[in-house]
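Asker: this one's structure only:
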């Protein structure tokens, strides 16, 4: 019995030591790179406060936690306006010995003063060289030489499951170190169309923004940018901008003073299982072209509505979110090869990448009192478009307006009143009569793709008519 206890204890110690031996040691990495990570504090003009002319101004140097109390005591309700300033904190890192620093756009946006604090306690005024809201990257410059710098790594070589480390200033706690693993790569977020985010479970909180994400070789692979949270604090989902995207933006800002992005001139969406079936694909993948901008690079290259882009310049496109960052980082006027699936066949096209124009404002569809048609087998009541509606909805030709969506197939597919039906499978819809004829002949137990336009944007929906 005693021998069994001894053996069990030995095994426990052995496996504990083995498990410990496999855990990474970040101490040397922090020593090598901590000096290049900086704390960024900004002063920003906030909305003016009302104050009576006979009221006293609030005292200077009031602690943030007591500001509301003093404001109420000294100012109270009244008339007139007193300009106020607010302070915010963030992080950044030095990328050149002569003082260039990377951080987030949202850290320094609208700042009237930017102060960079180094690890050796020096505080330097920084100049904003430029920033890019689309990628959330900003480039700063301080007047200093021989600063410690980080080493730039390659996000492409980063593996899901690999250990990564962040250094930053969460909640003002300088030089805080947190670690975790890469949860996913190439994440597409609603406010970051041109960034294939690196998702990690590294603890990131307010103040970490703009700080570096290191791989196990001590090289920067990303800029910590945002978190997914329902509470405002860390919940295990953190997102970093790949460093190659950030460096590309920084170089453009330094050399040209602005950021230019490549443009195809298409609107795309993901391919669902039902859409893949309707287009004759063996599995969902690629970026489905829902609209081709007239006169754009894609139209000139021969891209058509309903094409599915599965490869761009040798890079495989699995989801629609992967395409915009790749195209955006492609130099303007460069030629690229497109591989598309068109009606079940693969084709190769050559496109000359254009310059991304300014975003056009979306037009809200106008409501009209149109006569309704008879509800068809999809549960839809549709009507022809007037010329006025075509102009407001930006529909040059073809299309019918959905007026009612009854219970049934179309409702289940996501159809809404106000949608404009442009195509069913590959057949353009000219008017109500043609639409009803096509619907009457649709096959059962087969996925059907329907192209609609909603709030100015085209989108494919898929449905299946059961027997």
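Answerer: Structure's in. What do you need? Because the structure is predicted, anything quoted here is derived from the model rather than measured.

Asker: switch to C-alpha atoms for all contacts and neighbour counts from now on
Answerer: Noted.

Asker: Could you measure from residue 424 over to residue 434?
Answerer: Relative to residue 434, residue 424 is positioned 11 Å away (CA to CA, to the nearest Å).

Asker: same thing with residue 41?
Answerer: Distance, residue 41 to residue 434, using CA to CA: 63 Å.

Asker: And those two? Which one has more around it.
Answerer: residue 41 (23 against 13; other CA atoms under 10 Å).

Asker: list the contacts for that one?
Answerer: Contacts for residue 41 (CA atoms under 8 Å, 6 or more residues apart in numbering) come out as 87-90, 114-117.

Asker: how many other residues sit next to residue 8?
Answerer: Residue 8: 12 surrounding residues under other CA under 10 Å.

Asker: That one sits in which helix or strand?
Answerer: Using DSSP states H and E, residue 8 sits within helix 2-22.

Asker: Below is structure B, check it against A:
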């Protein structure tokens, strides 16, 4: 009798557990006195509360807010002409390695318009941009940060540093950007690039200063670039590179790229050079540089040995001298090794070019040379550097 009752009890419990499992699985609300709606309504979500206008930690909003209104979009129309190769061994915008931050068109089409950026630097409507943005332009339009579009007039440009100066006439212009001191810029500093990449609209990207004084890049005649890994793409040409205080430290110019997009190596013209060129264009209508009329080449150890001079000798071999030019009139001859200018040693062609360009035309300068292993000092009357024949087309 006891075994029978126990069997009935076990069967009843099994049936009840099976029924409970089915209810829990298929109809769980039968076991609760609250509906789904009442459960959701009782959930409390915790939201972060901003303390006034406090920014997120590490935000660069203030820097962007200060400088972004001064960055403009530039649209330039050009006559349809076949693209010309740059002279002097300089790469052009179709070079697979160097791309100007420019709206590019398919290589089989003739360019008729260009897209770039610029920076408003004065209340009078002066705008800094790149020479290659407005090169050979027949019509230049500027889109301001508030949406207005105005015509721009070109004041002048300098192809050898890729700087151009424009002027617009408009009321209630945005506040101009403030210039940083180049001495305050260091490798490792956080920087922001502002421009109009691919024509999508004003865009801000961040990175660091990767290097300073970058030359021998082969983009411009006179190079002293700030290198950055801030993402910069076609359309950013002439845009602003700023520090975290919102001050201008450079004008974005070109990138190293195999595909036309950002690869983390971008170049900007430092603010001190851009300012110097801008002031010269505004005050004198252009940039005047010294010139002596020589064809220099770097002095390698092998070349020094072939000339019969010490391998460790520093200087620049003058492989050619322009007949009737300043150097020729002073007695400098092909084959001379130029070692110094006004007491300052010259190590390579870039240093010679930079030093001579700083000399004022019409003044005399002292040049130190080696001729057949004999030291020679000559006075040269500095001439005016001719205008370049190449452009950034």
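Answerer: Looks like it came in fine. Fair warning: this is a prediction, and the values are worked out from it, not measured in the lab.

Asker: just to revisit the earlier point, among the contacts of residue 41 of the first structure, which ones are buried?
Answerer: 88-90, 114-117 (16 or more other CA atoms under 10 Å).

Asker: May I see the residues you listed organised as TSV, with secondary structure and distance to residue 262 of the first structure added?
Answerer: Putting those into TSV (DSSP: H, G, I helix; E, B strand; the rest coil; distance: CA to CA, whole Å) gives the following:
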residue	secondary structure	distance to residue 262 of the first structure
88	strand	34
89	strand	33
90	strand	30
114	strand	31
115	strand	34
116	strand	33
117	strand	36
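
Asker: quick one: the helices in the stretch 101-250 of the second structure?
Answerer: 131-134 (DSSP state H, counting those that start in this stretch).

Asker: Once you drop chain neighbours, what's closest to residue 86 of the first structure?
Answerer: Once flanking residues are discounted, residue 86 of the first structure sits nearest to residue 44: 5.3 Å by CA to CA, 6 or more residues apart in numbering.

Asker: That neighbour and residue 85 touch, don't they?
Answerer: Yes: using CA atoms under 8 Å, residue 44 of the first structure is in contact with residue 85, at 5.5 Å.

Asker: who has more neighbours, those two?
Answerer: Between residue 44 of the first structure and residue 85, residue 44 has the larger neighbour count (other CA under 10 Å), namely 18 against 12.

Asker: Which residue of the second structure sits opposite that one in the alignment?
Answerer: Alignment note (TM-score structural alignment): residue 44 of the first structure maps to residue 78 of the second structure.

Asker: tell me the contacts of that match?
Answerer: Residue 78 of the second structure sits in contact with 111-114, 136-139, where contact means CA under 8 Å, 6+ apart.

Asker: For residue 5 of the second structure, see how far away it is.
Answerer: 103 Å.

Asker: Same check on residue 147 of the second structure?
Answerer: Going from residue 147 of the second structure to residue 5 of the second structure by CA to CA gives 90 Å.

Asker: Over to residue 230 of the second structure?
Answerer: With CA to CA as the criterion, residue 230 of the second structure and residue 5 of the second structure are 83 Å apart.

Asker: neighbour-wise, which of these two wins?
Answerer: Comparing residue 230 of the second structure with residue 5 by other CA under 10 Å, the one with more neighbours is residue 230, at 25 against 10.

Asker: quick one: contacts for the aligned partner of residue 174 of the first structure in the second structure?
Answerer: For residue 174 of the first structure, the aligned position in the second structure is occupied by residue 202, per TM-score structural alignment. Counting by CA under 8 Å, 6+ apart, residue 202 of the second structure touches 73, 194-196.
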